[in-house]
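[1] predicted model and sequence below, questions to follow.
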Amino acid sequence: MDFTVRYEPSPDEVARALDQGLTRQLRTLYVALPVALAGAGVACLLAGAVGLGVGLMVGAVAFPPALKWTARRMARRQLAYICVPTTLRVADDGYACVTDQSTTTVQWSMFTRIDGTPEFWLFFIGNQWSGFLPRRAFDGEQQAALDGLFAAREPAGRG
């Protein structure tokens, strides 16, 4: 496999990739912290500490959207560097991403996990989301080749 494509990610596309990547990265936190806050809130309400209990319950509801808002705010600072015309050269061993401002070469072996979604391939190093490739940048044949490459690298027992 060896092909080159040009595309320009949109701010909305980057925001969706970020949201999907962080949601997968922080899945446990998205569930565990609100559950813990709600449980503590119920305990406080039962103990008569109404103000604290209500505050904890509000925190349980507000935490997930607040986390997403914070991540998007941080990402907005990078949009000027990400949402530019980009050339991707994809090969069997990795890819190169070239813009007017930077050139990055990455080996597929660097990623411990690559999750395919209908819109993106999301890249993880350990449990940390580290980037994405948009499917729309590739034609159907190229998408199939990438899906096959990534499926072949999946660890045994993962599905």
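    Looks like it arrived, so ask away.

[2] every contact and neighbour count from this point should use C-alpha atoms.
    Fine.

[3] what sits up against the helix or strand encompassing V14?
    According to DSSP states H and E, V14 maps onto helix 11-25. Under the criterion CA atoms under 8 Å, 6 or more residues apart in numbering, residues 30, 68, 71-72, 75, 79, 83, 120, 122, 127-129, 131-132 lie in contact with helix 11-25.

[4] closest to R89 out of those residues?
    Closest approach between the contacts of helix 11-25 and R89, by CA to CA: F132, at 14.3 Å.

[5] next up, a structure to set beside the first:
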Amino acid sequence: MTSVYDFTAATLGGGDLPLASLSGQVLLVVNTASKCGFTPQYQGLEALYRSYRDRGFAVLGFPCNQFGGQEPGTAQEIASFCTTEYDVTFPMFARIEVNGARAHPLYEFLKREKPGLLGSEAIKWNFTKFLIDRSGQVASRHAPTTAPQALARGIEALL
């Protein structure tokens, strides 16, 4: 059975991170953007990370420029923005595509496992969130409008 831990993703720093290194943790996988109306959610995502990381939880941020060109920066610019504006300390990855022929294999898996409204697999916008259980399976999918704090109960249940 495939799990999130079967994938590898490039980090903002340029290295590859096998997600197997996070095996056994509860994860929140989010496609992010620096120039989006939902960008302030970085603050809530960081708060969740700081609240639960010592209990085996991590937020994984995947910058994406597919929605309104809202993540146009280089890896260095994205990293600088996240740390300067929102003091992000959770793992951030290299910019990826989440839809289409060049979608990252991790996102193909996530979308297939938890389709959105009316069975649509496509990611509709930035800050779509996938909550992953300790076995690497997709527990739930949440719309961009779902505030990070609203996920606390679900995270606690999986911890």
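    Perfect, thanks for sending it. Since the structure is predicted, the reported quantities are computational estimates derived from the model, not experimental observations.

[6] TM-score for the pair, please.
    The TM-score (TM-score structural alignment, normalised by the length of the first structure) is 0.26; 77 aligned residues with a CA RMSD of 5.2 Å.

[7] circling back: among the contacts of helix 11-25 of the first structure, which one sits closest to V106 of the first structure?
    Closest approach between the contacts of helix 11-25 of the first structure and V106 of the first structure, by CA to CA: G131, at 10.9 Å.

[8] which residues sit against the helix or strand where the closest one lies?
    Counting by DSSP H and E, the element that carries G131 of the first structure is strand 128-134. By CA under 8 Å, 6+ apart, the residues outside strand 128-134 of the first structure that reach it are P9, A17, G21, L22, R24, Q25, E119, F120, W121, L122, F123, F124.

[9] buried set for the regular element (helix or strand) spanning the last one?
    Secondary-structure assignment from DSSP H and E places F124 of the first structure in strand 120-125. Under the neighbour-count criterion of 16 or more other CA atoms under 10 Å, strand 120-125 of the first structure has F120, W121, L122, F123, F124 buried.

[10] from L22 of the first structure, how far off is the last one?
    So the one you mean is F124 of the first structure. For F124 of the first structure, the distance to L22 of the first structure equals 10 Å [CA to CA, to the nearest Å].

[11] next one: the third one
    The gap separating L122 of the first structure from L22 of the first structure is 10 Å, by CA to CA.

[12] and the first one, by the same measure?
    When distances are taken as CA to CA, F120 of the first structure and L22 of the first structure turn out to be 13 Å apart.

[13] max-length helix in the first structure?
    Ranked by number of residues, the top helix in the first structure under DSSP state H is helix 50-76.

[14] what's the angle between that helix and helix 11-25?
    Calculated by axes from the mean of the first three to the mean of the last three CA atoms, to 10 degrees, helix 50-76 of the first structure forms an angle of 130 degrees with helix 11-25.

[15] would you mark the buried spots in the very next helix or strand once past helix 50-76 of the first structure?
    Later in the chain than helix 50-76 of the first structure, the nearest helix or strand by DSSP H and E is helix 79-82. Under the neighbour-count criterion of 16+ other CA under 10 Å, helix 79-82 of the first structure has I82 buried.

[16] about what we covered before: go through the contacts of helix 11-25 of the first structure and name the one nearest R153 of the first structure.
    Of all these, L122 has the smallest distance to R153 of the first structure: 14.3 Å, by CA to CA.

[17] nearest spatial neighbour of the closest one, chain-adjacent residues omitted?
    Using CA to CA, 6 or more residues apart in numbering and skipping the chain neighbours, the partner closest in space to L122 of the first structure is F132 (4.5 Å).
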